[in-house]
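S.K.: Task: produce atomic coordinates for the following.
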Amino acid sequence: MSRPQQGLDCIGVEQLQRVGPRIAARLAKLGIRTVQDLLFHVPHRYQDRTRRRALSELAPGEEVLIEGEIERVEGALGRRPSLKVWLRDSSGGGLLLRFFHYGRAQREAFQPGVRLRCYGEVRQGPASLEMVHPEYRVLMDGLAPLEQRLTPIYPSTEGLQQSSWRALTDQALTMLAASPLHEGLPAEILRPLGLPSLRDALVYLHRPPLDAVLVDLSEGRHPAFQRLAFEELVAHQLSLRRLRLAQQCVVAPVLAGTGALQQRLRAALPFRLTAAQERVVAEIATDLGRTRPMQRLLQGDVGAGKTLVAALAALQAIESGAQVALMAPTELLSEQHRRGFEMWLTPLGVEPLWLVGRHKGRERAALLEAVASGRGRLVMGTHALFQDDVVFASLGLVIIDEQHRFGVHQRLRLRAKGSGANSAPHQLIMTATPIPRSLAMTLYADLDLSVIDELPPGRTPIVTAAVPDTRRDEVITRVRRACEGGRQAYWVCTLIEESEVLECQAAEETARQLAEQLPEVRLGLVHGRIKGPEREAVMGAFAAGELDLLVATTVIEVGVDVPNASLMIIENPERLGLAQLHQLRGRVGRGSVQSHCVLLFHPPLSPAARARLGIIRSAESGFEIAERDLEMRGAGEVLGTRQTGAIQFRVADPVRDQALVAAAQQAADLIIEQHPDRVAPLVQRWLGRREHFISV
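M.R.: Here you go, the predicted structure:
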């Protein structure tokens, strides 16, 4: 009896030729451990090396294949020594090849009369068109066949060249021909959509034919690309539905409350809740009164009143005899919540406990005892809340602020502190970073979504102006006048290249210059490389009014509430996305005085940067800005790869592929109902070890 053929999802990449431990480790960095993983690592762009271009027809910005004869070679000395090679072809055109890194053998191979075939980007040099470090080949006999297919370019990592990727995928495609992958989607789903089979889609994407439309492939619009994107969206929806079903098997405490504490808080407020706040309070109250754990994502723009809604939810839980935990990402934000909750709840007889990393020894032991005994009914803090020695007596509600700042495992560990064998606390997740509804439907389909889409009356809109950095002295004068008038200001230094070190150095240099130009202003500095306690102390001093000007990097994007701060300067705003600019702008405008945000940009602006700054100047709603940001930058950029636990799609893009989302949701329902045996393989194929990231 013959053994069943091993599936490509079970064949490790180590079984491919020329893949040893070092190459396998590099592939693992990209999540590639099996031949199936390799096949699903599709190219992110393509090069057309099937046609030669005459040198006389070239234009800057093109990536082209050219051939020519070496006319002359010259070595240039100076700060950056280079090798210059001039080519000429039969069209009469010429091109300069420039090499900054070259060896002796390479220099000797470049002799007048030698014919080269090169591929690279044409640039406008100081005196002529040129290619810098092109890929090249010496044509020994003067002739060589051209490529017969478009050349795929794969997302890579250090130590893996494109030639290696093509050699590896050649082997994987040969194995695919002998052992096709399991077709996870039923024919009745694929047929109406007109999508190709999985095998055909993979072959086409890895080795597109000569007649392939390059722009459709590169932009993900080709049916082969859409086939993979659709299956990934289906797998994602299946995983969310499995999570929903699992949640239905878990019991939560019924926290109906009496309403007495809530009514007393409402009566003490000097204002009435907005209609949006009332709607969300009712949604949360209904959830807390059920036996199924609440899993609700609360979105609200900066200043929309999410914290008050959270306080009313906490009172409903406390009235029912349960404990409440509120976790914030920083000690400063946590302390800000504590002050607000103390102001509201202490008169009601509810004294919040505050537990953070600075609490040590006897003080910490006393706090832990209060939590374990149940006397601490509302416990507020940072990541310190989910340490092993923190034990709750009856945790019924977990509130998490700025959820994207926490890793998924951190959130799950806190929720687990209120879990029994088959029980879990209710969970309310808050964010002031608006997530566009189209994206939320795709990424957070396992959560119920509440939106506070209305700001309290009386808030004065922030006046936003874009100013070139040639007028920097005028902006500094404006800061001086604001501080002389008793107001406070922020000066934000944004990312200089992709380096936190350089960003922090820029902030330090800016702080030094401003201190020289504004000697009468009390100035503080915070950035990511300053240790947490020191950074918190500076921000605390600013909040207390002991500093006039705070120079910072974007670490203050989510930060303190300083009503006296009325001026925000953002340097190089063209480097930031719309949502981040809106969050930074939201640090001001929290008091009764008119506030201003100055976008100090470095000209000239690209068309995209000009459009972004135009939008941030004219739009006030965070949700409108989030939608525009999503349109301009795509889901991956808006979510941000640095967000711990963020769901990252491999092929699909929730913005580009919005037209497929509804069909993917319907397909997931059909598969669960009629093909339940396909659920696990599809989820494993696309999410694998990442499935737990969805469990918020």
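S.K.: all contacts plus neighbour counts: C-alpha atoms, from now on.
M.R.: Fine.
S.K.: Is residue 131 in a helix, a strand, or coil?
M.R.: strand (DSSP: H, G, I helix; E, B strand; the rest coil).
S.K.: ok, it touching residue 122?
M.R.: Yes. Counting by C-alpha atoms under 8 Å, residue 131 touches residue 122, with 5.2 Å between them.
S.K.: let's see this one next to it:
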Amino acid sequence: MSHPSTRAEEAARQPITSLKGVGERVAEKLAARGLLSLQDLWLHLPLRYEDRTALTPIRLLQPGVPAQVEGRVEAVERGFRYRPMLRVAVGDDSHATVVLRFFHFRAAQVAQFAPGTRVRCYGTPKPGQRGLEIVHPSYRVLDEDDDAALGDALDPIYPAVDGVGPASLRKLISQALDRLPDDDSLELLPPELLRELALPSLREALLTMHRPPRDADLAALSQGQHPAQRRLALEELLAHHLSLRRQRIALQKHRAPALAGPGKLAKQLLASLPFRLTGAQQRVFEQVRADLRQPSPMLRLVQGDVGSGKTVVAALAAMLAVEKGKQAALAAPTELLAEQHLVNLRHWLEPLGIRVAWLAGKVTGKARAAVLEEVASGQAQVVVGTHALMQEAVTFRDLALAIVDEQHRFGVHQRLALRDKGAQGQAVPHQLVMTATPIPRTLAMAAYADLDVSAIDELPPGRTPVQTVAFSAERRPELIERIRAACAEGRQAYWVCTLIDDSDEVIAQAAQTTYEQLSAALPELRIALVHGRMKAAEKQAAMRAFKQGETQLLVATTVIEVGVDVPNASLMIIENAERLGLAQLHQLRGRVGRGATASSCVLMYQAPLSLMAKQRLATMRETNDGFVIAEKDLELRGPGELLGTRQTGLATFRVADLARDAHLLPHVRDLADRLLADAPALADRIIQRWVGGAARYASA
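M.R.: You can find the predicted model right below:
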């Protein structure tokens, strides 16, 4: 699989300033949008298309269907009832009239619309007070002798660039397309693959996307199903996949300490636990152990539902490092979650004589200096903390294993920083990444091509599945009675407040109000409140009191979503549940059902529900399986939100959509294997074309 020419790369790299009409000011505006070269313009694809290749008689207009009409101005009316408004009635030979309505206009525009003037306009009609109207159409005033030929291709509408008008942008892209190299020098994919998948060449795909012929399938284009889009998506997915694989290959060139001891400490830990590992936990620990025995760095993602026991697997892995006289670090995104890991690890490991240190933002002054000294000297064998672990002041004596929990909540740079803590010469620590957000297989293939993925896919015995029901907000009094009954039986409950406004302050106020209302309705109960605006110490104290059974009802915002373990809590009420995504609902529900008592989760919603909200709530009622929920979440919301937008490169696909294009991923993987083995230089060119400099962080 060699390639004849780099002429295409030279053309692609030509600066935008080589185009007519691009001076310094325009170049700056384009650069701010990431458009620097001709290739950037080739890949700046239309958001949608307008069909100006035909005229529609006004009487055939349909509400909601964009169309182009031509007629004469019959009447003009300016009004100022609430704000300035211009209405222009246009009629045509079909003896029908449509009203053009403008809210932003200049006096010169009003003068253009003299009665009798010929006008051609394009827009989406909708029902108005007097028949159909088009708000802010694009339009042209035609001279009497203007034959104004119709377009022969669909008009592309591009993502806006601040300071560069749509018409100018269209002209620049058109100029750039005129310099597209020929098929052979542009094409980087093997022709037999394109034939097998019935996809066009890259040149043909780009020209189709920017200049679709008048008979192009608009429905396929708008749904992203057109062969031209699939062709571009295939190469883009391949570029991202290759870039992740390249990262991995680069990292495997480093050494890592081979942790191949007899596993005495791990055995002692297992013997001391009050429970037996599930089959899934054993399987995943064996996979981790096999990785750690190698002298090259482990890169493994362990995903498992809430409560599936990932922390135990992490603790066992840490024992393999400690046994060799080395250190392990565990970083979690919130103090609450990090502290819970700390409590568990101290409980399990200190009886074995292992020193577990704590490093979070609130550890300050002399205490912080003492911990830093312990970490630097190696006295602290296991270090638990938040992103405070990643700060420059922290140095390890010999970090062999970096464990990151809920890694999608960390910025990529932070994960790199922790990895680099253990870098000594060519050696780097092993990395174990854990997440309680089950990731659909298709997504894991694309997003984590640089990681080996393990799944803990069974819950420990003795867990009773949580019963989930949906209630309309009008049934709130019933729910208050349910809480009274559950607490009277000695159990505990959560009441979670969510609001569409993401500002902490508004949510905190809502939680405060709910707390006051519930305190008044349930005077006999001990009720606590937790929200994001509270000081960390107050939050910890409230959570601790709930965990120890001192309070019976915890009113909280979604800060409790991750990681708090209260086996006695058996009722969870989520207010405004329709506003949360499936993954978040599932995480919250995972806070109950952690003991042997039958538990319930009530999804309280405000009617009327959108279709998507109905589907979400139905999914929650039907299944407790996080992997099923993740697949459904991917289908409903797409991948960007599922992975967190900070996953570099992932949320910024130009053409590909992981949910829609999942069927291409097996081809992507096979092709990546072939290219890396037979044509590594070609692989680099594909990465350069689509990912460019972003590749460095893609797999941190």
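S.K.: TM-score of the superposition?
M.R.: In this superposition the chains share a TM-score of 0.91, using TM-score structural alignment, normalised by the length of structure 1; 689 aligned residues with a C-alpha RMSD of 2.9 Å.
S.K.: Could you find the counterpart of residue 42 of structure 1 in structure 2?
M.R.: Counting by TM-score structural alignment, residue 42 of structure 1 corresponds to residue 45 in structure 2.
S.K.: That match - how many residues pack around it?
M.R.: Burial of residue 45 of structure 2 is recorded as 19 neighbouring residues (other C-alpha atoms under 10 Å).
S.K.: how much space between it and residue 562 of structure 2?
M.R.: To residue 562 of structure 2, residue 45 of structure 2 is 39 Å away according to C-alpha to C-alpha, to the nearest Å.
S.K.: quick one on the thing from earlier: what is in contact with residue 131 and residue 122 of structure 1 at once?
M.R.: Among the neighbours of residue 131 of structure 1, none is also in contact with residue 122 (C-alpha atoms under 8 Å, 6 or more residues apart in numbering).
S.K.: Return the residue of structure 2 aligned against residue 175 of structure 1.
M.R.: In structure 2, residue 175 of structure 1 lands on residue 179 (TM-score structural alignment).
S.K.: now that match: how far from residue 664 of structure 2?
M.R.: Distance from residue 179 of structure 2 to residue 664 of structure 2, by C-alpha to C-alpha: 30 Å.
S.K.: More neighbours: those two, which one.
M.R.: Neighbour count, other C-alpha under 10 Å: between residue 179 of structure 2 and residue 664, residue 664 has more, with 20 against 14.
S.K.: what's the matching residue for that one over in structure 1?
M.R.: Aligned partner of residue 664 of structure 2 by TM-score structural alignment: residue 660.
S.K.: Does its match touch residue 230 like I think?
M.R.: Yes. Contact criterion C-alpha under 8 Å: residue 660 of structure 1 and residue 230 qualify, at 6.4 Å.
S.K.: List the residues that contact the match of residue 664 of structure 2.
M.R.: Applying C-alpha under 8 Å, 6+ apart, the residues near residue 660 of structure 1 are 230, 233.
S.K.: check which helix or strand covers it.
M.R.: Residue 660 of structure 1 belongs to helix 658-674 when assigned by DSSP states H and E.
S.K.: Give me the neighbour count for residue 451 of structure 2.
M.R.: Using other C-alpha under 10 Å: residue 451 of structure 2 sits among 21 other residues.
S.K.: can you tell me which residues contact whatever residue of structure 1 lines up with it?
M.R.: Aligning on TM-score structural alignment places residue 451 of structure 2 opposite residue 447 in structure 1. Residue 447 of structure 1 sits next to 295, 296, 297 when contact means C-alpha under 8 Å, 6+ apart.
S.K.: Check residue 205 of structure 1 too.
M.R.: By C-alpha under 8 Å, 6+ apart, the residues touching residue 205 of structure 1 are 42, 43, 217, 224, 225.
S.K.: what about the equivalent of it over in structure 2, is that helix, strand or coil?
M.R.: In structure 2, residue 205 of structure 1 lines up with residue 209, judged by TM-score structural alignment. Look at residue 209 of structure 2: counting by three-state DSSP, its state is helix.
S.K.: do you know how far residue 209 of structure 2 is from residue 230 of structure 2?
M.R.: 11 Å.
S.K.: Do a quick rundown of the strands in the stretch 401-550 of structure 1.
M.R.: 426-431, 448-452, 463-468, 488-492, 523-526, 549-552 (DSSP state E, counting those that start in this stretch).
S.K.: Could you do the stretch 551-700 of structure 2 as well?
M.R.: 553-556, 569-574, 600-605.
S.K.: what's the spacing between residue 323 of structure 1 and residue 287 of structure 1?
M.R.: Relative to residue 287 of structure 1, and taking C-alpha to C-alpha, residue 323 of structure 1 is found at 16 Å.
S.K.: do the same with residue 8 of structure 1
M.R.: 45 Å.
S.K.: cool, and residue 345 of structure 1?
M.R.: 22 Å.
S.K.: With distance to residue 94 of structure 1, neighbour count and secondary structure added, can I get the contacts of residue 447 of structure 1 in TSV?
M.R.: Listed next are the contacts of residue 447 of structure 1 as TSV, based on distance: C-alpha to C-alpha, whole Å; neighbours: other C-alpha atoms under 10 Å; DSSP: H, G, I helix; E, B strand; the rest coil:
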residue	distance to residue 94 of structure 1	neighbour count	secondary structure
295	65	21	strand
296	64	22	strand
297	61	22	strand
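S.K.: Go through these and name the one nearest residue 424 of structure 1.
M.R.: Nearest to residue 424 of structure 1 among the contacts of residue 447 of structure 1 is residue 295, at 10.6 Å by C-alpha to C-alpha.
S.K.: The closest one contacts residue 428, correct?
M.R.: Yes. Counting by C-alpha under 8 Å, residue 428 is a contact partner of residue 295 of structure 1 at 6.3 Å.
S.K.: Mind naming the longest helix for structure 1?
M.R.: helix 223-248 (DSSP state H).
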